[in-house]
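Sharing a sequence plus its predicted fold:
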Amino acid sequence: MGANHNHSISSSTKEKPLIWALILTFSFMLVEVIGGVVTGSLALISDAAHMVTDVTALAIALFAIKISKRPADLMRTFGYHRFEILAAAFNTILLFFVAIYIIYEAFQRAFSPPEIHSVGMFVIAGIGLIVNFVSMRLLAADKNKSLNIKGAYLEVWSDMISSVSVIIASLIIYATGWAWVDSVIAVFIGLWILPRAWVLFKQSINVLLEGVPDGIDLNQLKEKAYKVKGILDIHELHVWAITSDKISLTAHIVIDSQYDHESVFEELREILLSDFHISHTTFQYERERCLDADDACSFRAH
């Protein structure tokens, strides 16, 4: 029986785009809060509330990245990478509460809409659109490498939709005087947040439960693994993610005695890395097929 380990986990999370996005978002959030109070626009205030979650999300993501860089120790042998996933889960819960509050407040104000200064509402939302666009461009390069970055990117992207919605509402109110449109747009923003928050929350929970990462089909993985010459059987196969861009795999692999297990493992590692982006692998080498049909089986090994 033998084992092979590959611990080449690479980190590509970048802090600078997050820092700049945080500065831009926080600065404009203050402007939007003041503008919402002055103009009396709930849509503007709801967008500002959404930006509060953006600021919180970016700040927590940045903090989590700092923590995740701490080296592994005797208590946490995988290091502190899971902080990023915990941050993503926390941010989605925050989003849920904000969205529900926005919808509730919109219904309350729908029956007695206050006077709204549509011109100021238009100007502030227009500035917000520019800020969101710049922040989105800053985060775009790394959005598929981390749930934190992805969450922040989606936050900013939805803020762009919110800003566009507020601009449309201000134009309608200016042209018609229909103040109730402000509440309708606020509800739209709230309903826009909820499904996105749910998707990100499910992804975070899947990582915390050590589920198979999104984009990896275990049947396809096994099919490609069995094409490696010398592999007779694979069992006790587990695939999970420590954090969004650090996928791990362990497996017991039965290898034909005519083949060198080191060569077989090397070929298998190349397939896992190139086709599934799995860089952290641990293989247990065996010479006898598994006695039972399921993965939790007993075996005889030489």
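Alright, I've got the coordinates.

C-alpha only now, for contacts and for neighbours.
OK.

Which parts of the stretch 151-300 of the chain are helices?
Applying DSSP state H, counting those that start in this stretch to the stretch 151-300 of the chain gives helices spanning 180-208, 218-225, 261-276.

Please identify the most buried of those helices.
Among these, the stretch with the highest mean neighbour count (mean count of other CA atoms under 10 Å) is helix 180-208, at a mean of 20.

Show me what it is packed up against.
helix 42-68, helix 82-110, helix 147-176, strand 231-243 (3 or more CA pairs under 8 Å, 6 or more residues apart in numbering; DSSP states H and E).

Now distance to Tyr80 too, for the helices of the stretch 151-300 of the chain, in JSON lines please.
Rendered in JSON lines, the data for the helices of the stretch 151-300 of the chain read as follows (distance: least, CA to CA, whole Å):
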{"stretch": "helix 180-208", "distance to Tyr80": "13"}
{"stretch": "helix 218-225", "distance to Tyr80": "27"}
{"stretch": "helix 261-276", "distance to Tyr80": "23"}
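
Tabulate the helices and strands packed on helix 180-208 (JSON lines), appending mean neighbour count and distance to Ile255.
Putting the helices and strands packed on helix 180-208 into JSON lines (neighbours: other CA atoms under 10 Å; distance: least, CA to CA, whole Å) gives the following:
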{"stretch": "helix 42-68", "mean neighbour count": "23", "distance to Ile255": "37"}
{"stretch": "helix 82-110", "mean neighbour count": "20", "distance to Ile255": "34"}
{"stretch": "helix 147-176", "mean neighbour count": "22", "distance to Ile255": "37"}
{"stretch": "strand 231-243", "mean neighbour count": "19", "distance to Ile255": "5"}
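
Put this next to the first one:
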Amino acid sequence: MGHDHSHAHGHQHNHGADLSGRNLLISIGLNILITLAQAIGGIISGSLSLLSDAAHNLSDVLSLIVSYIARVLSKKEASLDKTFGYKRAEILAAFINAATLLVVALLLIKEAVVRYLNPEPIESSIVIWMAALGIVANGFSVLLIKKDSDSNMNMKSAYLHLLTDMMASVAVLVGGILMSVYKVYWIDPLLTFAISIYLIVMGYGLLKSSFKVLMLFSPDDIELSPFVNRVKQIKQVKNIHHMHIWQLNEKQTHLEAHIDLEADITMSEFDTILDQIEAYARECGINHVNIQPEFDKTDDKKLIVQH
């Protein structure tokens, strides 16, 4: 019956969104160039780590495209048949991109084992130059979207793809130098394996976070018990039940619940109670509240009810 929600307003917000989209497009273009250059360099030099870097860059291109499309969709207005609009598009993109990180990592581990068991000579000078190119281009892309990655799961997924690829290029560069000086070719698959483990660690955390939002789990930073206790302390409130807290996206957290009242109060009296509940909710980071008032109604009074 009651609700309270806030939205960002103004030209600054739209400008920030446009800037984020532009930065993603620049990163997509840079990664297409890196992918082509490193794939050609890997084939010529015979370097698995360089080919692995190119493969990861290709996944970066795809993930950045997914992130860009999701970013555009998330700005579309809600409609009668899409009452939430596409606000979850970026969460879905984050989940897809995190999953691709894990898949790429597993494929690289497989190739690293094969190459370790069958080492081949590598043209290390090409590896060094291509890795340096990857560091510069990916480093620039990382700087472009770093700020947005702090507050947006979709942008964080794109940021992680770029950051891990930049680190991969650093590892490839170090490996190329070591191969050039010491002719130790097993370092190539070893570095590939190390990069893959790092991808798994980073990708799993993002996959878990985006999965929680998609499954409507309660946010980790909101404790239900203190909130419930505060609501029960409000005059005329007997019980709170049928409670659900979930994130629509990273900026919007929703609460819905039924409250059982001690008396058959007026609407104005209920509005006073509702104002207090909304104030508590805002303190907890909940910005959309929907409360159903009840008096002397026979239903399940459990806090959480499985329908």
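Now that the structure is in, tell me what you want to look at. The structure displayed is predicted, hence computed values, not measured ones.

For Met75 of the first structure, find the nearest of the helices of the stretch 151-300 of the first structure.
helix 180-208 (18.0 Å; CA to CA).

Please identify which of the helices and strands packed on helix 180-208 of the first structure is closest to Thr25 of the first structure.
helix 42-68 (6.3 Å).

what does that closest one correspond to over in the second structure?
Under TM-score structural alignment, the alignment places helix 42-68 of the first structure onto residues 48-74 of the second structure.

superposed on the first structure, where does the matching stretch end up, distance-wise?
Following the fit onto the first structure, the mean deviation recorded for stretch 48-74 of the second structure is 1.3 Å by mean CA distance after the TM-score superposition for the first structure.

ok so, going back, which one of the helices and strands packed on helix 180-208 of the first structure lies nearest to Ser118 of the first structure?
Using CA to CA, the nearest of those to Ser118 of the first structure is helix 147-176, at 4.7 Å.

which bit of the second structure covers the closest one?
The aligned range for helix 147-176 of the first structure is 153-182, by TM-score structural alignment.

quick check, distance from that stretch to the centre of its chain.
Between the centre of stretch 153-182 of the second structure and the centre of its chain there are 20 Å (CA atoms, centre = their mean, to the nearest Å).

how close does that stretch sit to the first structure?
Mean for stretch 153-182 of the second structure is 1.5 Å (mean CA distance after the TM-score superposition for the first structure).

Which positions within the helix or strand where Ala131 of the second structure lies qualify as buried?
Applying DSSP states H and E as the criterion places Ala131 of the second structure in helix 124-149. Buried residues in helix 124-149 of the second structure, counting neighbours by 16 or more other CA atoms under 10 Å, are found at 124-128, 130-135, 137-142, 144-146, 148-149.

do you know how far the residue mapped onto Thr77 of the first structure from the second structure is from Lys75 of the second structure?
Using TM-score structural alignment, the partner of Thr77 of the first structure in the second structure is Thr83. As judged by CA to CA, to the nearest Å, Thr83 of the second structure and Lys75 of the second structure stand 13 Å apart.

So for these two, which residue has more residues nearby?
Using other CA atoms under 10 Å as the criterion, Thr83 of the second structure and Lys75 rank with Lys75 on top: 14 against 10.

for stretch 268-283 of the first structure, how far is the first residue from the last?
One end of stretch 268-283 of the first structure sits 10 Å from the other (CA to CA).

Distance of the residue nearest to Ile255 of the first structure when sequence neighbours are not counted relative to His261 of the first structure?
Sequence neighbours aside, Ile231 is the residue nearest to Ile255 of the first structure in space, at 4.7 Å (criterion: CA to CA, 6 or more residues apart in numbering). Per CA to CA, Ile231 of the first structure is found 9 Å from His261 of the first structure.

Ok, Leu94 of the first structure next?
In terms of CA to CA, Leu94 of the first structure sits 49 Å off from His261 of the first structure.

List the single closest residue to the residue nearest the centre of the first structure in space, sequence neighbours excluded.
Residue closest to the mean C-alpha point of the first structure, counted by CA atoms, centre = their mean, is Leu147 at 2.4 Å. In space, and not counting its chain neighbours, Leu147 of the first structure is closest to Ser244: 5.8 Å by CA to CA, 6+ apart.

Kindly state which residue of the second structure is aligned to the one you found.
Aligned by TM-score structural alignment, Ser244 of the first structure pairs with Glu250 of the second structure.

is it true that that match touches Met153?
Yes: the pair Glu250 of the second structure and Met153 qualifies as a contact (CA atoms under 8 Å) at a distance of 7.3 Å.

picking up where we left off before, anything in contact with each of Ile231 and His261 of the first structure?
Common neighbours of Ile231 of the first structure and His261 (criterion: CA atoms under 8 Å, 6 or more residues apart in numbering): Ile255.

For Gly205 of the second structure, see how far away the alignment partner in the second structure of Glu262 of the first structure is.
Per TM-score structural alignment, the equivalent position to Glu262 of the first structure in the second structure is Asp271. Per CA to CA, Asp271 of the second structure is found 41 Å from Gly205 of the second structure.

Quick one: residues contacting the closest residue to Lys143 of the first structure other than its chain neighbours.
Of all residues not flanking Lys143 of the first structure in the chain, Lys150 sits nearest, at 4.3 Å (CA to CA, 6+ apart). By CA under 8 Å, 6+ apart, the contact list for Lys150 of the first structure reads 142-144.

for the equivalent of Pro219 of the second structure over in the first structure, what are its contacts?
By TM-score structural alignment, Pro219 of the second structure lines up with Pro213 in the first structure. Taking CA under 8 Å, 6+ apart as the contact definition, Pro213 of the first structure lies against 206-207, 239-241, 244, 247.
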